[in-house]
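K.L.:
task: produce atomic coordinates for the following.
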Amino acid sequence: MDFIEIVVLALLQGLTEFLPISSSAHLILPSEIFGWADQGLAFDVAVHVGTLLAVIAYFRRDILNLIGGWLTTGFTRTPNADGRLAWYVALATIPAGVAGLVLDHWIEANLRSVEVIAWATIGFGILLGIADRKSGQVRTLASMTLSMALIIGVAQALALIPGTSRSGITMTAALLLGLHRVDAARFSFLLSIPLIMAAGGLKTLELAQSVLPVDWQSLLLGVALSAVSAWLCIYYFLAFISRIGMLPFVIYRLILGGVLLVFFV
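P.N.:
Okay, here's the model as predicted:
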């Protein structure tokens, strides 16, 4: 990979991991437009590490509070708000984890096409718009229930379909359940941590078994760029989402999906 490829792909991964616009749709464009080869397993691990570092750094206080609440009250009859939310994040991760283990190879073989990505980008973009428009936005994370967390977790499993967007589908479910936009986004971002850790861990195991040489300089650049872009993405998304809503992202998804269908299918 040359310098331009590293910069473009790392920035795309960092920005699209947390915006509700589908990282799959964006990462396929450089290969289709410029004929770039697949970035390879090592670089994939690197940019996932970068996005993981970003979300942990941004939510470090929340994470410490969740861990503290879980350890001190999580196994009592009346866990505090942090202990309860920690359980919700953990339990909501299970559906996507199980679905990934069972369906990953089938999806890789049957659904990873430009056409599927394009239609998923459009379809789930429309659903995001409906959820944002119809949402009462009357609930906060403090009022979240176990059933709400599990519904969001099941929705997250749909993100295995390329083009869906993990952040997009979890925010869609959260909005349909009545959460405020910012709280929907915060829960989506917290929910990404165990999933990115699991995915990154599996890819790291694959990488450890590989005999291909590793370009550490490229990997470190990929980690740095994806981490910085992901952190900025989270910061500005949470700062502006309550004012701008989801409509700009819905319109963007419709345009992106249309471009994929017209020019690349």
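
K.L.:
switch to C-alpha atoms for all contacts and neighbour counts from now on
P.N.:
Fine.

K.L.:
where along the stretch 101-250 of the chain do the helices fall?
P.N.:
For the stretch 101-250 of the chain, the helices defined by DSSP state H, counting those that start in this stretch cover 114-134, 146-157, 166-176, 181-208, 216-244, 247-264.

K.L.:
helices or strands next to the fourth one in the packing?
P.N.:
Helix 181-208 makes packing contacts with helix 41-58, helix 81-110, helix 166-176, helix 216-244 when contacts are defined by 3 or more C-alpha pairs under 8 Å, 6 or more residues apart in numbering; DSSP states H and E.

K.L.:
Proceed likewise with the subsequent sequence, for comparison:
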Amino acid sequence: MDWLIAIVLGALQGATEFLPISSSAHLRIAGLFLPGAEDPGATFTAITQIGTELAVVIFFWKDITRIIGKWFQQFSGRTDRSDPDVKMGWLVIIGTIPIVIAGVLFQDLIRDQWRSLWITATVLIVFGIILGIADMLGRRVHTLETTTYRHGLLIGLAQVLSLIPGVSRSGATVTMGRTLGYERPAAAKYAFFLAVPAVFGAGIYETIQAVSEPTSIGLGWGPTIVATLVAFVVGIGVIKWLMDWISRRSFLPFVVYRIVLGTALLIALGAGWIEAL
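P.N.:
Take a look at the predicted model:
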């Protein structure tokens, strides 16, 4: 049974990680329907996210390797420091710092209180509405080439909110990007780049912790690895679909989905059909 659950959760992780609907919230909700109604947990979520970030690396391989290569070349003088790829490398570093600090400071909250379904339901609705407003009113004057260090830091600060299940990493960063006037594809692409070091860092950290404390991983190593591989395969397809979608359409369907899902959770919690923790 654990293997089947792992496949389902891995597919769910891959399908929701890049959409602004919160993969951690969906894994948390999925736990309600697992045998024993168990939360998959923050450790399982962080490890399976390694699979989805591998999908980002593969999909944007040329961009990522070019950025990394030129970032290092600046120190030998082979690439000018004003090069857009060098600048993007610094932007990712600057934007990653806030979530690293927050992840260390708020570990206990991330693993416990912030996983309450009351919080998840509320932020699904609230941040869904904020995304809708930002997407509707946001200008389309900035591209990746015009990204400033100030904007990079602000989007990085927005990424910190993704530590709360229900906010969504892509949702928070894209919302900030649209608020600052970035085109949808540019906001999404920077969100993808920004997530890579943060998610890999969290995943590797949780993997090391799980080695020393095996019970924290829930389903066990075998099923978790399978879930991570499934998340990788599904994630590649979702990235391609999303980039095609936002080049022609808005985020409105995701906004509506978040509000409906959050409202349904609040009703279920209020009626006592499900427990918050």
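
K.L.:
most packed of the helices and strands packed on helix 181-208 of structure 1?
P.N.:
helix 166-176 (a mean of 28; mean count of other C-alpha atoms under 10 Å).

K.L.:
which bit of structure 2 covers that one?
P.N.:
Residues 169-179 of structure 2 are matched to helix 166-176 of structure 1 when aligned by TM-score structural alignment.

K.L.:
grab the nearest non-local neighbour of the residue positioned nearest the centre of structure 2.
P.N.:
For structure 2, the residue nearest the mean C-alpha position is Arg169 (3.4 Å; C-alpha atoms, centre = their mean). Once flanking residues are discounted, Arg169 of structure 2 sits nearest to Ser162: 4.5 Å by C-alpha to C-alpha, 6 or more residues apart in numbering.

K.L.:
what's the neighbour count on that neighbour?
P.N.:
For Ser162 of structure 2, the tally of surrounding residues (other C-alpha atoms under 10 Å) stands at 20.

K.L.:
relative to Leu153 of structure 2, how far out is it?
P.N.:
15 Å (C-alpha to C-alpha, to the nearest Å).

K.L.:
please apply the same query to Pro185 of structure 2.
P.N.:
Taken as C-alpha to C-alpha, the span from Pro185 of structure 2 to Leu153 of structure 2 is 19 Å.

K.L.:
ok, Glu17 of structure 2 next?
P.N.:
Taking C-alpha to C-alpha, one finds Glu17 of structure 2 at 22 Å from Leu153 of structure 2.

K.L.:
and for Val92 of structure 2?
P.N.:
Distance from Val92 of structure 2 to Leu153 of structure 2, by C-alpha to C-alpha: 9 Å.

K.L.:
still on that earlier bit, can I get the helices and strands packed on helix 181-208 of structure 1 in TSV with distance to Ser210 of structure 1?
P.N.:
Output for those, formatted as TSV (distance: least, C-alpha to C-alpha, whole Å):
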stretch	distance to Ser210 of structure 1
helix 41-58	9
helix 81-110	19
helix 166-176	28
helix 216-244	15
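
K.L.:
nearest to Ile196 of structure 1 among those would be which one?
P.N.:
Closest to Ile196 of structure 1 of these is helix 41-58 (C-alpha to C-alpha; 6.5 Å).

K.L.:
which element follows that closest one toward the C-terminus?
P.N.:
helix 60-73 (DSSP states H and E).

K.L.:
what's the mean distance for that next one versus structure 2?
P.N.:
By mean C-alpha distance after the TM-score superposition for structure 1, the fitted helix 60-73 of structure 1 averages 1.0 Å away from its aligned residues in structure 2.

K.L.:
and the match of helix 166-176 of structure 1, how far out from the chain middle?
P.N.:
11 Å (C-alpha atoms, centre = their mean, to the nearest Å).

K.L.:
how much does it stray from structure 1?
P.N.:
Stretch 169-179 of structure 2 sits 0.4 Å off on average (mean C-alpha distance after the TM-score superposition for structure 1).

K.L.:
picking up where we left off before, the residue nearest to the centre of structure 2 and Glu17 of structure 2, how far apart?
P.N.:
8 Å.

K.L.:
how many neighbouring residues does Leu29 of structure 1 have?
P.N.:
For Leu29 of structure 1, using other C-alpha under 10 Å, the count is 16.

K.L.:
cool, Glu206 of structure 1 as well?
P.N.:
13.

K.L.:
map it across to structure 2 for me.
P.N.:
So, by TM-score structural alignment, Glu206 of structure 1 is matched to Gln209.

K.L.:
picking that back up, isn't the residue nearest to the centre of structure 2 right up against Ser22?
P.N.:
Yes - between Arg169 of structure 2 and Ser22 there is a contact under C-alpha atoms under 8 Å: 6.9 Å.

K.L.:
hmm, back to that, Val47 of structure 1 is nearest to which of the helices of the stretch 101-250 of structure 1?
P.N.:
helix 216-244 (5.1 Å).

K.L.:
mean per-residue distance, the closest one to structure 2?
P.N.:
Using mean C-alpha distance after the TM-score superposition for structure 1, the mean distance for helix 216-244 of structure 1 is 1.6 Å.
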